[in-house]
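>>> The sequence and its predicted three-dimensional model are supplied below.
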Amino acid sequence: MTKQLNVSIGQYSDKGRKALNQDFYGSLIPEEPLLSSKGIAIALADGISSSQVSQIASETAVKGFLTDYFSTSEAWSVKTSAQSVLLAVNSWLFAQTRRSQYRYNKDKGYVCTFSSLVLKSTTAHLFHAGDSRIYRIAASQNSLEQLTEDHRTWLSKEESFLSRALGVKDQLEIDYQTHRLDMGDVFVLATDGIYEFVDDTKMVELIRQYAADLDIAAKAIVDEAYHQGSDDNLTVQLLRVESLPDYDENEVYQQMTTLPFPPRLEARMQFDGYEILRDIHNSSRSHVYLARDLETQQQVVLKVPSIDLREDAAYLQRFLLEEWIARRIDHANVLKPSAQNRKRHYLYITTEYIEGQTLAQWVLDNPKPDVEMVRKIIEQIAKGLRAFHRLEMLHQDIRPNNVMIDQSGTVKIIDFGSTRVAGLTEIANPLNQPDLLGTAQYTAPEYFVGEAGSTRSDQFSLAVIAYQLLSGRLPYGTQVAKIRTRADQRKLNYRSVLEEDRDTPVWIDEALRKALQPEPMKRYREISEFIFDLRHPNLVFLNKTRAPLMERNPVLFWKSVSLVFFLTTVYLLIK
């Protein structure tokens, strides 16, 4: 049986010799599917003694983090999810101080330290600000390893202050690091009231002594700190890794195919509550049909796995991922899945039916579109792409065949078979599947030298489409697919769209030149900047003039010169 991530947790907190406990702690182990997509979270916050309200800050930080982290998109990475939540918590705490009587003295405001551990798949993600600590006792060792750095500035041996914490400033700087997990690893989260009074050896001894019950171990550590004279609040959390995901490829394959594959579908056939109307597209990768839902009478697109690839577990994983992605993106310019109102008895995907044509067909029907029409198409594709990017997804296969234009002129991105999801790449993949590239002519050069894609890679593909619409050709032809080294990448030579006599403004050509730079970092930082420059003349580009005909088209230049010489000769002979 496939193992899940499993941990044991022990926690204990006491006000100690103080009148009020300003520490706060918590942990959350969700059920599936959040256990796999988001992981397990444990957090600790320590209020500062100079504030009478920092216990509110501690409670808000821990509760807010544990609640909101698991509410973030499953597509987001752990880092993006956690940092987004912590930035929001920090802003709230800072605003509370600004609105209170403590606005001129931050040391009396809503301030606390914060340390958190998120375990996802086989990786530990640490987030830290302040002087609480996170330690690890590796399974193969018997000593404490401090993983976090104390954010405390010492003025003297007796006097110091926190240099970083939640609620101190409107901007939050938080440490982030990752560590590979091993079964048996123990993590310790402790406030300064603990680690300043319990030495490392004694802490390890108590954890080993009460290994059968980590709650008892945590209380024993707190008691030890108290007996050693700690005059602060006392909080410690213990987490031990009991098991890690240990996938078996055959088992994963069986889980993905618990539903039987559909039979061969034909027109007029009734299948799982649908009536098959006709084929839309059949290829070696999938079979796509137009169907009618017999219950709602709505037309839908039904996509079934390729017959030739049904033994390929990696292919099936990507196939199932398409619907997962579609259900998490709600945007007018992205294909949406159809509502699933009844139990499914076979393995297939259903999506909305778009009555229209692919951009590839539209280009054939409109070989020389005007600049404004090109802008409208590219802007809509860009809006769809930004919906992917906001969820930390890269489409990775933007090309004319993966863009539809419906009868109202609305443009929609389709086919998510190559999409990369940041949140899922953090999960150990038993299939060891590489990223799937799109069509070579539209794929960014960095993919061909083995680099990971970015939003600038999708920007490149979008710019290729814009270039093609304005010129009728591709900016680098087939040369992109031949790239194997960075040297090859630098040899790509941009051909101006101005070589085609279509009255394209010079500044649009310069915008395309930038978006199509072979080096990703030389492109626009955001797709929105590229779109803006397609509609608004960039002052930098306006200073450039149209290149002379000899540079743009040497052959046409010399033909023109030859014609002039010929006509001059004929004129002189006649005269």
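Looks like it came in fine.
>>> CA atoms for contacts and neighbours, from now on please.
OK.
>>> quick one: the strands in the stretch 251-400 of the chain?
Remark: strands assigned in the stretch 251-400 of the chain by DSSP state E, counting those that start in this stretch are 270-271, 274-282, 286-293, 299-305, 349-352, 356-358, 393-394.
>>> then this one, side by side with the first:
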Amino acid sequence: MTKSNRLSINLASHSEKGLKEINEDAVGFFVPTEDRLLEGKGIILAVADGVSSAEAGKDASETAVKRFIDDYYPTPDTWSVKHAGQKLLSNINITLFKRSHEFANEEKGYLTTFSGLVIKSRTCHLFHVGDSRAYLFRNNELKQLTRDHVASIATGRSFLARAVGMDNCLQIDYSTVDLEDNDLLLATSDGIHDFLELDKLTEILSLNISEQEKIDLLAKTAFDNGSDDNISGVIAQVNQLPNESLNDYNSKLLRLPFPPPLDPGVKLDGYKVIKELFASSRSQLYLVEDTDSGEQMVMKTPSITFEEDTGYIDRFIQEEWIGKRISSEYVVKIIEQKRPRTCLYYLMEYVHGISMDKWMKQNHFPKPKVAISIIEKIAKGLAEFHKTETIHQDLKPANILIDTHNNIKIVDFGSVFVAGLAEIFIPLEHEGVLGTATYSDPKYLLGKNTGIQGDLYALATISYELFCGKLPYGEKIEECQTAFEYDRLRYIPANEVNPVIPMWFDRTLQRGVAFDLEERYENIDEFLTDLKNPNPVYLRDDPKVTKNKSQVLFWQLLSGFWILMLILVIAMFKQG
């Protein structure tokens, strides 16, 4: 996420005891410094008003605000904001409820109101319990976003009908607001809003002063108007919203119709179809030309078979969104639309090359330097996925394009998993298609999200095939459906298939494709290091440091320095 596309908000808070002996209100906010958290989790602001008659209101309000902020960011990335916020508040509620019952004989209760706002992407998620309030100030108009959970009695008095810690089952008001640049969000305890008319709130928020000056002035004015309660509030001024999120894409693109099959010569939104490049049961790829610029690109369209399948449509829309987040010379580039779309499709750069599975058939046992170079480029492409908390999950030769200069492009975002999105992890299905079951991590295929280690397994499998022309567990892996069937497979040593391969190189490949995650490399950099340089551990474990001339030739081709390194390693062990 570029600096110019970051969520930017000014925050300010104020909390004081007022005329009361102690301050039982609590306010807080948090802005992540990491772009990953800012984009994936958002910004939090909260106000809680401890119930003074419950004797433990101060502890209750501070616990609610602190735990909501502290516990929100470590929640699983697969949880939605709604799910995370509701689960956290429910847990906080149970904690306070149990504390209250510990002091049942002393009539000491841990009760508090709570209004929490999570600002993520272009949306404000609101969690509310009690009579604290949240407002939206936009275009000089103030709108209350919450409703007070109070009940009136015959004498005209009212009491709090809902609070955190009041019952073992908590009812939470949840809502969302689509934000705009220059919006202002305000959350207050009743020590402010019960003593300021709506017109006065609007007048102060309209002033051309800083956010801190505004919240301080709101507190002072409430006090001057006779506030006899604690006085607290927090303000969030939206300076800049990021570009559209996946949800924003969905809301717009879901309304677009599917395009029909496109014949050569047909024009769609200013793009002329030259030819069909690929077609499957799930999508079509067309080579098209921009009629304005003459630029050639690839248009991907969804299969009309899934026109009523909202899950498929969501996934198709997600592909474009994911591609736009990744910028690498080793990953196919998604092209920004220059004109409004009348149908559902997206555009990619046109790569002049062939898929890696075809390339390997034409280039049996490529030179080690060439093979290692290709592996490194694939790894660099994967690194860009991983920087954005994104896992490819379906890396295979058919999803890698190679041009005449052995440059590569990773393609296909259809199975990508993005941390932080509101989606359930769904493993690839066995469809009998060569590539999916062959290169994907068996743990992943059986339902476990193995993250970076899953992509590493695929990379190691491709590396093995580059040097051996075969698969590390043989062709039977394509037929495996259960954990038992995978357990029956045995790794085929690379140097049995290709005698030129030294033992340490084989050990690296074996560890890269290990089914057991404890044995497999944890990251790609470590795998590449051992692939390019003899790991002393593997040399030490091998009683026969081979001097076969073909292996020496292999090392020389792989790196001009490897023989020297080997001598240094042996010398080191002799000294030890």
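Happy to help now that I have it. Note that the coordinates shown come from a computational prediction; the quantities given were computed from them, not determined experimentally.
>>> Need the TM-score from the superposition.
Overlay of the two chains. TM-score (TM-score structural alignment, normalised by the length of the first structure): 0.58; 391 aligned residues with a CA RMSD of 4.9 Å.
>>> circling back to that earlier point, figure out which of the strands of the stretch 251-400 of the first structure is closest to N366 of the first structure.
Across the strands of the stretch 251-400 of the first structure, N366 of the first structure has its closest neighbour in strand 356-358 (12.2 Å, CA to CA).
>>> who are the neighbours in contact with the counterpart of I372 of the second structure in the first structure?
Matched to the first structure by TM-score structural alignment, I372 of the second structure sits across from R375. The contact partners of R375 of the first structure, by CA atoms under 8 Å, 6 or more residues apart in numbering, come to 534-535.
>>> for L516 of the first structure, same thing?
Residues in contact with L516 of the first structure (CA under 8 Å, 6+ apart) are 460, 463-464, 494, 523.
>>> What's it aligned with over in the second structure?
In the second structure, L516 of the first structure lands on V513 (TM-score structural alignment).
>>> measure its match to G469 of the second structure for me?
Using CA to CA, to the nearest Å, V513 of the second structure is found at 16 Å from G469 of the second structure.
>>> and the aligned residue in the second structure for G409 of the first structure, which of the three is it?
Mapped onto the second structure by TM-score structural alignment, G409 of the first structure lines up with N406. Of the three states, N406 of the second structure takes coil under DSSP: H, G, I helix; E, B strand; the rest coil.
>>> Distance-wise, check the spatially most central residue of the first structure relative to K412 of the first structure.
For the first structure, the residue sitting closest to the mean C-alpha position, by CA atoms, centre = their mean, is E392 at 2.2 Å. To K412 of the first structure, E392 of the first structure is 19 Å away according to CA to CA.
>>> cool, and L35 of the first structure?
For L35 of the first structure, the distance to K412 of the first structure - CA to CA - is 33 Å.
>>> go on, Y447 of the first structure?
For Y447 of the first structure, the distance to K412 of the first structure - CA to CA - is 25 Å.
>>> Which one's more surrounded, these two?
More crowded of Y447 of the first structure and K412, by other CA atoms under 10 Å: K412, with 25 against 22.
>>> how about that one, what does it touch?
332-335, 380-381, 384, 403-405.
>>> Identify the residue spatially nearest to it, adjacent ones excluded.
Spatial nearest neighbour of K412 of the first structure, chain neighbours left out: N333 (4.2 Å); criterion: CA to CA, 6 or more residues apart in numbering.
>>> Map that neighbour onto the second structure.
Match for N333 of the first structure (TM-score structural alignment): Y330.
>>> I'd like to know how many residues surround that match.
By the measure other CA under 10 Å, the count of residues near Y330 of the second structure is 21.
>>> Surely it touches K380?
Yes - contact status for Y330 of the second structure versus K380: in contact at 7.0 Å, counting by CA atoms under 8 Å.
>>> ok, H352 of the second structure touching D403?
Yes - counting by CA under 8 Å, H352 of the second structure touches D403, with 6.0 Å between them.
>>> Compare neighbour counts for the two and give me the winner.
Higher neighbour count among H352 of the second structure and D403: D403, with 15 against 9, using other CA under 10 Å.
>>> quick one: what's aligned to P305 of the first structure in the second structure?
Aligned by TM-score structural alignment, P305 of the first structure pairs with P302 of the second structure.
>>> How about its match: what's its closest non-neighbour residue?
S283 is the one closest to P302 of the second structure (CA to CA, 6+ apart), at 4.6 Å.
>>> What about the nearest residue to S77 of the first structure once chain neighbours are set aside, how many residues nearby?
Sequence neighbours aside, G423 is the residue nearest to S77 of the first structure in space, at 4.0 Å (criterion: CA to CA, 6+ apart). Using other CA under 10 Å, G423 of the first structure is surrounded by 21 other residues.
>>> so what secondary structure elements neighbour the helix or strand hosting G423 of the first structure?
When elements are assigned from DSSP states H and E, G423 of the first structure belongs to helix 422-425. Packing partners of helix 422-425 of the first structure (3 or more CA pairs under 8 Å, 6 or more residues apart in numbering; DSSP states H and E): none among the helices and strands.
>>> Could you point out the helix or strand that follows that helix?
Later in the chain than helix 422-425 of the first structure, the nearest helix or strand by DSSP H and E is helix 445-448.
>>> Go ahead and name everything in contact with that next one.
Contact partners of helix 445-448 of the first structure, identified using CA under 8 Å, 6+ apart, comprise 437, 452-453, 457, 480-481, 483-485, 489, 518-520.
>>> Stretch 14-34 of the second structure now?
With CA under 8 Å, 6+ apart as the test, stretch 14-34 of the second structure has contacts from 11, 13, 38, 42-52, 57-59, 61-62, 65-66, 69, 189, 212, 215-216, 219, 223, 227-234.
>>> swap in stretch 374-387 of the second structure?
326-331, 391-392, 406-410, 452, 455, 459, 463, 524, 528.
>>> repeat that with 6 Å
Stretch 374-387 of the second structure is contacted from outside by 330-331, using CA atoms under 6 Å, 6 or more residues apart in numbering.
>>> Mean per-residue distance, it versus the first structure.
Following the fit onto the first structure, the mean deviation recorded for stretch 374-387 of the second structure is 0.9 Å by mean CA distance after the TM-score superposition for the first structure.
>>> Sounds good, over and out.
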